[in-house]
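Participant: sequence unknown, structure follows:
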């Protein structure tokens, strides 16, 4: 077996790697090799692979066998290419040591410049260049970067010393007024000499040895520093936030130094081949004269706009413009470039796919299609879920960062993006009352419950002290597009006093706060918000999305307003209407449901339910009207009854008075309803078995509303969903009763109305018995919130206490992502595949969808496409995200089918721009027997889905 190669060289127009090797060479390394190959001016160097980083941590931070010898070999090759030797006291080779992960992680890992300088070689550099100030400036930079990055000395220690020199020596020498800034470039040779002595003293005081004068020791220390930065807290956090998993580590790039700090004909710049904020096709960037790369990022001096370089050095600017065009054409995407000009000579130091604003992402993708650089399919793949979120959610105006810094209060978990500002209130009732008076409020709670939904709907945003991204607050807020921050544990809330404290800072009821749901930051005061307008490119690209996808996208909506909003965002029906949310819409409704719960005889319960009937009928009429011509799936009551009753003495006494019973009877009934584990208790269809009158009322409301709207010319397609079934006998009892009630109303109305009765698959037993259940159910909707809880044995509200450890790569790393946010495809996914296959084995035209939170998660949506679902259902504001993911699934599937050995056992698809014409997933009859398959092989047993070429009509309802 050949020995594994750890190091790849590039230089003098020859490179051992190329741009396709990002996983091995990292993004920066692959870019340097590729730019070398296509003839751009790139300094010579070599790249240590990401695999070495992986081995480094696996071996207890030791270099793998053979690496040292290989690095020395490639260093000698670099010295030969440049004609210089590392640490040569006459004419030293200096190198930069830079990180470079396979995925861009800007600013998260370390860089060291000017490595190879020593007390002897700095004088050789000064003599060779004839510029001693430049040589000393390079040395002070190296000592500071090596000391802070490789050895862990606080950067502030070096900055203090530099500030001291500038204040005591430079300012006095030049007579600079106290109110004016002293620039680094104002410091002369003598002052730099003194500064270097101070830096070396700082180094010795902290490390207990002198600053290393052996270049090889410096190089080994710098390489270790880059590897160690891979697991630094900020880098780990960044990967967690960006959901970057499965990456081996960072590569290390050792590159010949070129100098932008050699005087007025030198400089350094960072630029983008297009405007990263607007997406406009203009050259965008900054250039700093007489500076090294970190100076631009650090902001120590104000750079000039890139266009001004044309006036200072037209030759270099023209060369840079030509490179811009060449790289965009080569990579077919907007590029982020770093470059240095050394005494009029241009060097390219980096090219990578540039990060861009959501608005820019859409414009660049669409423009590049029009320019013929990419296909529509590639444009679709380039848009991320976060790009769509950024298009629609309001944002904090961040044009004055100092004001933001001053207003910062605390940070929680960013549950729903966007921004909201309003007055603090501590209970739902106040939120509704204040909002009714025109006040904008933020509802602050320790945690929320179904009783709070009225106040949550009225509030601009929600802030809770507990919970995770799938807690009640997060799930409900996400459905309404409400900015929400949860798990803010530093909040000390006192409901009685109407305050919350963060340390010494106290916020009172009525005080303004501002939430940034994108970061989890909470700010004091009323900050300015801005609302981005969706660009034309968004509409254009989403039209391409809708032409290619085969998976329909519905919404989870409980009110006519939600339904209308979702339809505006592209929803093709409602996949989940939660009837219990309607009960909390007013005091009158909540009182009626509580009266029904307290009643101890059938007639009293019917009387209370009769009060709810007109409200529910009216709600359904509004929803059917909003969804004219589109299917609406309505879930019958699901939560346990104890969630609807008050649990405090004041509330219980008020209920007793309102319904005319004794306080003791209310207390007794509440105690009877208490459940040790309500998730597994008396809820869902079990309530209808015990109290069939609840089912009667809800079905009456649904079908009456459907008949009423049909008479008004509205096309109504109701689908009645019975939740939490565990057996076909149980479902048959309720399906029969549902049809008896519904058919009687339809017959009385004298109109024709078609409706469906199906079930929500959310208990593992239901998935296992899906073939039996499908003999009764006309459709399945997988409720993956509960299915995940019951399959994994985890409560989504309590798992937040330990689940992060299961995702954290530094700890257990059991899951790649939170299974309540992104579907557990191996476990829960196995049950879903089985449920679909068994269900369609007895009912080939079984309609199948998903209505859990996973319906708005891109990875989960793609899974739903692969297993042959008809639709996914997501919260209104995530409908566009689901549409995008459904289209991306088609493109990815087609691309995979074209690769040899990548079709997972499926027949190869015809080559086309997208995919062959779609075949319907309805009516398809998979194998009747379900095999015991592994998670990895189960995908091959999934029903096939095919996309359509862009331009054909989407007829799949």
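Facilitator: Happy to help now that I have it. All values reported here derive from a predicted model rather than from experimental measurement.

Participant: hey, let's count contacts and neighbours off CA atoms from now on
Facilitator: Will do.

Participant: Now do the contacts for residue 774.
Facilitator: Going by C-alpha atoms under 8 Å, 6 or more residues apart in numbering, residue 774 touches 728, 839-840, 842-843, 846.

Participant: could those residues be laid out in JSON lines, adding distance to residue 768?
Facilitator: Conversion of these to JSON lines gives the following (distance: C-alpha to C-alpha, whole Å):
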{"residue": "728", "distance to residue 768": "12"}
{"residue": "839", "distance to residue 768": "10"}
{"residue": "840", "distance to residue 768": "13"}
{"residue": "842", "distance to residue 768": "14"}
{"residue": "843", "distance to residue 768": "16"}
{"residue": "846", "distance to residue 768": "16"}
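
Participant: Select from those residues the one having the most neighbours.
Facilitator: residue 839 (31 neighbours; other C-alpha atoms under 10 Å).

Participant: ok, and the closest non-adjacent residue to that residue?
Facilitator: Excluding its sequence neighbours, the residue lying closest to residue 839 (C-alpha to C-alpha, 6 or more residues apart in numbering) is residue 771, at 4.4 Å.

Participant: try it against this one:
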């Protein structure tokens, strides 16, 4: 039989090989602190193995365990010099239940086990404080009866109130010992009446009863539900730890506190925390703010508080030692009893994303960890919170709906139901929130001028979500509990109706929709975050580019460290108000001549756009995708808009409606788009290529930096398709260079987003200078799922365990990922120097980036506000691969999983 009980005291602890499994988080942590020779109250832990043994005899504890508990108590008596049920200096115990993973529903802590009608008098005499002794006894009676007999604590309040009235106390509790004795007597009578049994007066029987009831709490409904939800095995089991009581609530020489090894406001080493004297809240008195460890002698608050009743230098030393052991900022729970300090729990300290960055930098500066380890300490996705506005105070806010957190950050503004209304309000200097059932490509300009976007339908990969993340706007999608009546201009939330102009706030990090405005702040962490990014840039291999079409997006991306543009979607440039008419004239033209005339109007706009992007990127690569979406997306929708456009173009509404109908497709995603448009209408390619090449020459003259444009052909599935389009691009390049008298270097590649393109990647690589895997459409075509409709069922798939994660957010490694790896292998077999990247949504997802690093891609491209996320994730992926090959490069112990909670 394995050892049932393990003891611990300062400087010595019995620790099994898997202490966390055997002793639970509480017991393992106390054993660790004791082994490190730190001051802990002596005690013992009954192991999870003993629980499993007892589970086979559920009606009573096994005889062997009862004997072992008696032996452990005798050991504790020898260590403390106190005796369980002793006539002098009685031993009292605190009994705590725990498991490897904290589980709600397990037994609460029972304090003062060992108090009875005799020992309470002995403790009162020893301490010279009858009030404290009897308060402790009252607390013990309530907690013991609650755990062992299942008596509701509220019933004791009724008994207490009845005795207060009968006794005629002057205060809120007994003031004299005889009054306390009467209350205790009444408690005993009540317990026996309700439970049918008296409370045991034998301390050992009290302890065994608490242990047995603690064991039984594993089967409580709440604990069962939690284990089922989190996949914790039924036989994982719990442990019970008992240690000598610390009288930390008696007077101003006692108290409870929590200490940290770092000042989280600066990340620097400093003893910080809070302490409550004599039973007061531990948040009332803070200490150590800004003071370095080793320089604190005591603390007070404006002289109003007494000095810390223990050796604060010792506390600082203990906390610093734990930080060195864990290699991370720690948080320590401690108690002071009669000026003696005890540690009860330690853990790696919880922290906000901003604090995590500060602390990582601080640990590097103190030479506890190296730069690589600092990078690994950061959750890349948490950086989103540092780059977007956040709500300051939520206490008084009224949440009227909730959707999906589609793009991080918070925004307040007046409701606008249409793009036109949003543009008008923004032009008047008002902040607006664009509210739509769902957004479409023609809403892009309204989205740009809005502070945030709210849609009733759609998921986290819908049009609204993707665009919002790209332009750095907060977005909530799929807020299905809200109702939008566009015709009446009303947004309804239950009985509440809101109209255009009413103010709401959206939180794209939580998915909440809030009535009225909210106070917002943008965290400022430029210094530490910049240093962390420097660390990441030294560690990563992959280049991080951005998806950007506008100068604002490009500048934001450059500020966040983007190393070029990996995807410029030219169709977004055509949706701006002054360009839509020319685009529509091109689409509606009856022949090629008419199309070329309309395209001639668009050429200066495109050229100007590209010049600005090239200048902002200052010689960095810029990948421009040729026109991709089907043409009908640019045409008017609805009778009113059709009538307006017909009047503008001088044609009959019926004729325009008929033309639109002919262009509409049953499945546009797989229809007349991408390179298919370029082959049907090569004049579109020729004008876009001319705009690119002329802009490159002009930008190079202005900036002096060499510009090498990369032209990406979308939706290629056949090598012949790329041959055709590339030939037209090359012809235009030769014409422009001849006209301008200047040579120009450029590259032509393709977006790989069809399974056939991957299967034929070796052949396509004969023509392409680069591949960019478009994981959005590749995921759609591999799964046969529409990204815009997937939100209707993918959440159900996740909930039922069919899939682990939405494949549109994180790459499906086994399916889509396997194809990408195949495409990489086939392309490099044909052309070893081909440049390979990713420009889909997964380009900013840390888990996907880890896979792309393993696959050997050269770059990822993501929305501007995800560039820092991608830089950190790319560095982490490279570090992990390097460590798997060479071993870790951590200066200290690194981040060890603490034994505490």
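Facilitator: That came through fine. Note that the structure is predicted; figures quoted are calculated from it, not measured.

Participant: quick one on the thing from earlier: out of the contacts of residue 774 of the first structure, flag the one nearest to residue 594 of the first structure.
Facilitator: Residue 594 of the first structure lies nearest to residue 728 out of these, by C-alpha to C-alpha, at 30.8 Å.

Participant: what's the matching residue for the closest one over in the second structure?
Facilitator: Using TM-score structural alignment, the partner of residue 728 of the first structure in the second structure is residue 719.

Participant: ok, now which ones touch the residue nearest the centre of the second structure?
Facilitator: Per C-alpha atoms, centre = their mean, the C-alpha nearest to the average position across the second structure is that of residue 382, at 5.1 Å. Contact analysis of residue 382 of the second structure by C-alpha under 8 Å, 6+ apart lists residue 353.

Participant: Would you mark the buried spots in the helix ranked longest in the first structure?
Facilitator: In the first structure, assigned by DSSP state H, the helix with the most residues is helix 602-626. For helix 602-626 of the first structure, the neighbour count (16 or more other C-alpha atoms under 10 Å) marks 605-606, 608-609, 611-626 as buried.

Participant: Then stretch 560-571 of the first structure?
Facilitator: Under the neighbour-count criterion of 16+ other C-alpha under 10 Å, stretch 560-571 of the first structure has 560, 562-567, 569-571 buried.

Participant: same thing with stretch 478-497 of the first structure?
Facilitator: Buried residues in stretch 478-497 of the first structure (16+ other C-alpha under 10 Å): 478-489, 491, 493.

Participant: What about those residues, which are in strands?
Facilitator: 483-486, 493 (DSSP state E).

Participant: and which of these is nearest to residue 885 of the first structure?
Facilitator: The closest of these to residue 885 of the first structure turns out to be residue 483 (C-alpha to C-alpha; 22.7 Å).

Participant: How much space separates that closest one from residue 289 of the first structure?
Facilitator: Look at residue 483 of the first structure and residue 289 of the first structure: by C-alpha to C-alpha, to the nearest Å, they are 43 Å apart.

Participant: now residue 197 of the first structure: how far from residue 161 of the first structure?
Facilitator: Remark: distance between residue 197 of the first structure and residue 161 of the first structure (C-alpha to C-alpha) = 10 Å.

Participant: Who has more neighbours out of these two?
Facilitator: residue 161 (16 against 12).

Participant: Sticking with the more buried one, tell me its helix or strand.
Facilitator: For residue 161 of the first structure, the element it lies in under DSSP states H and E is helix 155-165.

Participant: Please identify the buried residues of that helix?
Facilitator: For helix 155-165 of the first structure, burial by neighbour count (16+ other C-alpha under 10 Å) applies to 158, 161-163, 165.

Participant: How about stretch 838-850 of the second structure?
Facilitator: Applying 16+ other C-alpha under 10 Å to stretch 838-850 of the second structure flags 838-850 as buried.

Participant: Just name the closest of these to residue 220 of the second structure, please.
Facilitator: Nearest to residue 220 of the second structure among these is residue 847, at 36.9 Å by C-alpha to C-alpha.

Participant: ok, and the closest non-adjacent residue to the counterpart of the closest one in the first structure?
Facilitator: Mapped onto the first structure by TM-score structural alignment, residue 847 of the second structure lines up with residue 859. Once flanking residues are discounted, residue 859 of the first structure sits nearest to residue 822: 6.7 Å by C-alpha to C-alpha, 6+ apart.

Participant: Now do the SS call for the alignment partner in the second structure of that neighbour.
Facilitator: Aligning on TM-score structural alignment places residue 822 of the first structure opposite residue 810 in the second structure. Following DSSP: H, G, I helix; E, B strand; the rest coil, residue 810 of the second structure is assigned to coil.

Participant: do you know how far the aligned residue in the second structure for residue 333 of the first structure is from residue 891 of the second structure?
Facilitator: Under the alignment by TM-score structural alignment, residue 333 of the first structure pairs with residue 328 in the second structure. The gap separating residue 328 of the second structure from residue 891 of the second structure is 12 Å, by C-alpha to C-alpha.

Participant: neighbour count winner among those two?
Facilitator: Neighbour comparison, residue 328 of the second structure and residue 891: the larger count goes to residue 328, with 27 against 14 (by other C-alpha under 10 Å).

Participant: Now do the SS call for that one.
Facilitator: The local conformation at residue 328 of the second structure, judged by three-state DSSP, is coil.

Participant: and if you look at the one 4 residues further on?
Facilitator: With three-state DSSP as the basis, residue 332 of the second structure sits in strand.

Participant: Quick check: which element contains the closest residue to it other than its chain neighbours?
Facilitator: In this structure, residue 332 of the second structure finds its nearest non-sequential neighbour in residue 346, 4.4 Å apart by C-alpha to C-alpha, 6+ apart. Element membership of residue 346 of the second structure [criterion: DSSP H and E] is strand 340-348.

Participant: what's the average per-residue distance for that strand once overlaid on the first structure?
Facilitator: Strand 340-348 of the second structure differs from its equivalent in the first structure by a mean of 1.7 Å after superposition (mean C-alpha distance after the TM-score superposition for the first structure).

Participant: Look up how far residue 291 of the first structure lies from the closest residue to residue 258 of the first structure other than its chain neighbours.
Facilitator: Using C-alpha to C-alpha, 6+ apart and skipping residues adjacent in sequence, the residue nearest residue 258 of the first structure is residue 342, 6.5 Å away. For residue 342 of the first structure, the distance to residue 291 of the first structure (C-alpha to C-alpha) stands at 10 Å.
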